[in-house]
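Undergrad: Need coordinates for the below:
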Amino acid sequence: MKLFVVLFVGLLSVVLFLYAPGLHGDFEFDDSANIIDNNSLHITALDLKQLRAAAVSGDAGPTGRPLALISFALNIYFFGMQPFYFKLINVLIHLCNIVLVAGLSSLILRRWYSLSARSGALAGLAVAALWGVHPINLTSILYVVQRMTSLSALFGFLAIYLYVRWRSKPSTEQLS
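TA: Okay, here's the model as predicted:
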């Protein structure tokens, strides 16, 4: 498992290295309307009233995407309106997604192909590496407002991972 840990830390480091140049970019496209010009996100205290106002200040989709808006408000509260920190948080969310993709892929591949734990972990890592460096993820990381997409992926991967893990247990343990 030492090899796996070294490879996994290496993968996360490579992804961080690949996205590092983009962290110094400015706000782009929809970032203005959704973040910069949204005064409700510019909270001055961590109180429920301001966080609630931030959460309901969006008009994207039927629910307004409150979790992403709260994360933007917290970003502004702790780091100000500096794009670097917004993008850094987006990269950290992407790294969490890579961990989930590796875990989910490992579970599925081990179950589907009856792989050993080591082979499944390495195969899951390979899938996570392909997904982690794929250019399709670029906009959801370096366009700040697309954190909504990354958070959606995070909770989707987490839900599927937990479901597959639950389904992988013997039937006598599933309901206990």
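Undergrad: all contacts plus neighbour counts: C-alpha atoms, from now on.
TA: OK.
Undergrad: next one: the longest helix anywhere in the chain to chain centre, how far?
TA: The residue-count maximum for a helix in the chain (DSSP state H) belongs to helix 83-113. Relative to the centre of its chain, helix 83-113 is centred 7 Å away, using CA atoms, centre = their mean, to the nearest Å.
Undergrad: So which other helices or strands are in contact with it?
TA: helix 2-19, helix 66-79, helix 117-133, helix 138-142, helix 147-167 (3 or more CA pairs under 8 Å, 6 or more residues apart in numbering; DSSP states H and E).
Undergrad: one more, for comparison:
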Amino acid sequence: MRLNDSARRWMPWLLLAASVIATAAVYWPGLTGGWVFDDFPNIVDNAAIHITRGHSTLVAWVNSALSSPSSFLRRPLASLTFSLNWYFGGDNPWPFKLTNVIIHLVNGVLVFLMLRALLRLVGLRAASRAQARSYQATPANKIAGAGRRAAPASSFPATTYGSPPLDESAATRLALIVATAWMLLPINLMAVLYVVQRMES
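TA: This next block holds a predicted model:
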């Protein structure tokens, strides 16, 4: 069954949404876990992170952003998000882990978009080079082109000199496969469900 143009246009996004949902389903059981290892010095035992509605001041938020004992870099952005989680959810680790999963899913979508753009760019460049070689190799251009520069490759349509080595649909499929594999890669499990590893996201 052939898909119409509208279905072909939306299919990659539907498949990407399915990948995101599948990844969320895989990680969902892990949201019930508790605090472990470095979660304690960085979050649970770090009083600067424990901002509440009665103590929400600019100074408190700045101090929380610079309160991580993990390194001299302080990881201010990650620490600030920990403070936001504590502000809205207290010491319950569930919203912290949920935030990590959401960040992971957003990163997966960004991987898809970035890889698709790069693959399309590679395909266009390869097609341009192939078009230029094809144009220069024609008998008329071999005779007339000795003292004349060839016209830019972009001025010749791809339909005349062959399809790009990696067309848009192929780039989209490959980007979708890689992004899905990355989101479901087991090595990411600890980085996502181990709350303090948000610093590495």
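Undergrad: what's the TM between chain one and chain two?
TA: After superposition, the two chains reach a TM-score (TM-score structural alignment, normalised by the length of structure 1) of 0.81; 150 aligned residues with a CA RMSD of 1.2 Å.
Undergrad: re earlier: which residues in structure 2 does the longest helix of structure 1 match up with?
TA: Aligned using TM-score structural alignment, helix 83-113 of structure 1 spans residues 93-123 in structure 2.
Undergrad: could I get the helices and strands packed on helix 83-113 of structure 1 as CSV with mean neighbour count?
TA: Below are those laid out as CSV (neighbours: other CA atoms under 10 Å):
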stretch, mean neighbour count
helix 2-19, 14
helix 66-79, 20
helix 117-133, 20
helix 138-142, 20
helix 147-167, 17
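Undergrad: want to try CSV for those helices, with distance to Ile108 of structure 1 as columns?
TA: CSV is the format used below for these (distance: least, CA to CA, whole Å):
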stretch, distance to Ile108 of structure 1
helix 2-19, 18
helix 66-79, 29
helix 117-133, 9
helix 138-142, 25
helix 147-167, 7
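Undergrad: do you know which of these lies nearest Asn39 of structure 1?
TA: Ranking these by their distance to Asn39 of structure 1 (criterion: CA to CA) puts helix 66-79 first, at 9.6 Å.
Undergrad: Report all helices and strands that that closest one contacts.
TA: Using 3+ CA pairs under 8 Å, 6+ apart: helix 66-79 of structure 1 touches helix 48-55, helix 83-113, helix 147-167.
Undergrad: superposed on structure 2, where does that helix end up, distance-wise?
TA: Once fitted to structure 2, helix 66-79 of structure 1 is off its aligned match by 0.4 Å on average (mean CA distance after the TM-score superposition for structure 1).
Undergrad: now that helix and helix 147-167, what's the angle there?
TA: 120 degrees (axes from the mean of the first three to the mean of the last three CA atoms, to 10 degrees).
Undergrad: how big is the angle separating helix 66-79 of structure 1 from helix 48-55?
TA: Going by the same axes, to 10 degrees, helix 66-79 of structure 1 makes 120 degrees with helix 48-55.
Undergrad: My read is that Gly132 of structure 1 contacts Val14, right?
TA: No: counting by CA atoms under 8 Å, Gly132 of structure 1 does not reach Val14; the two are 9.4 Å apart.
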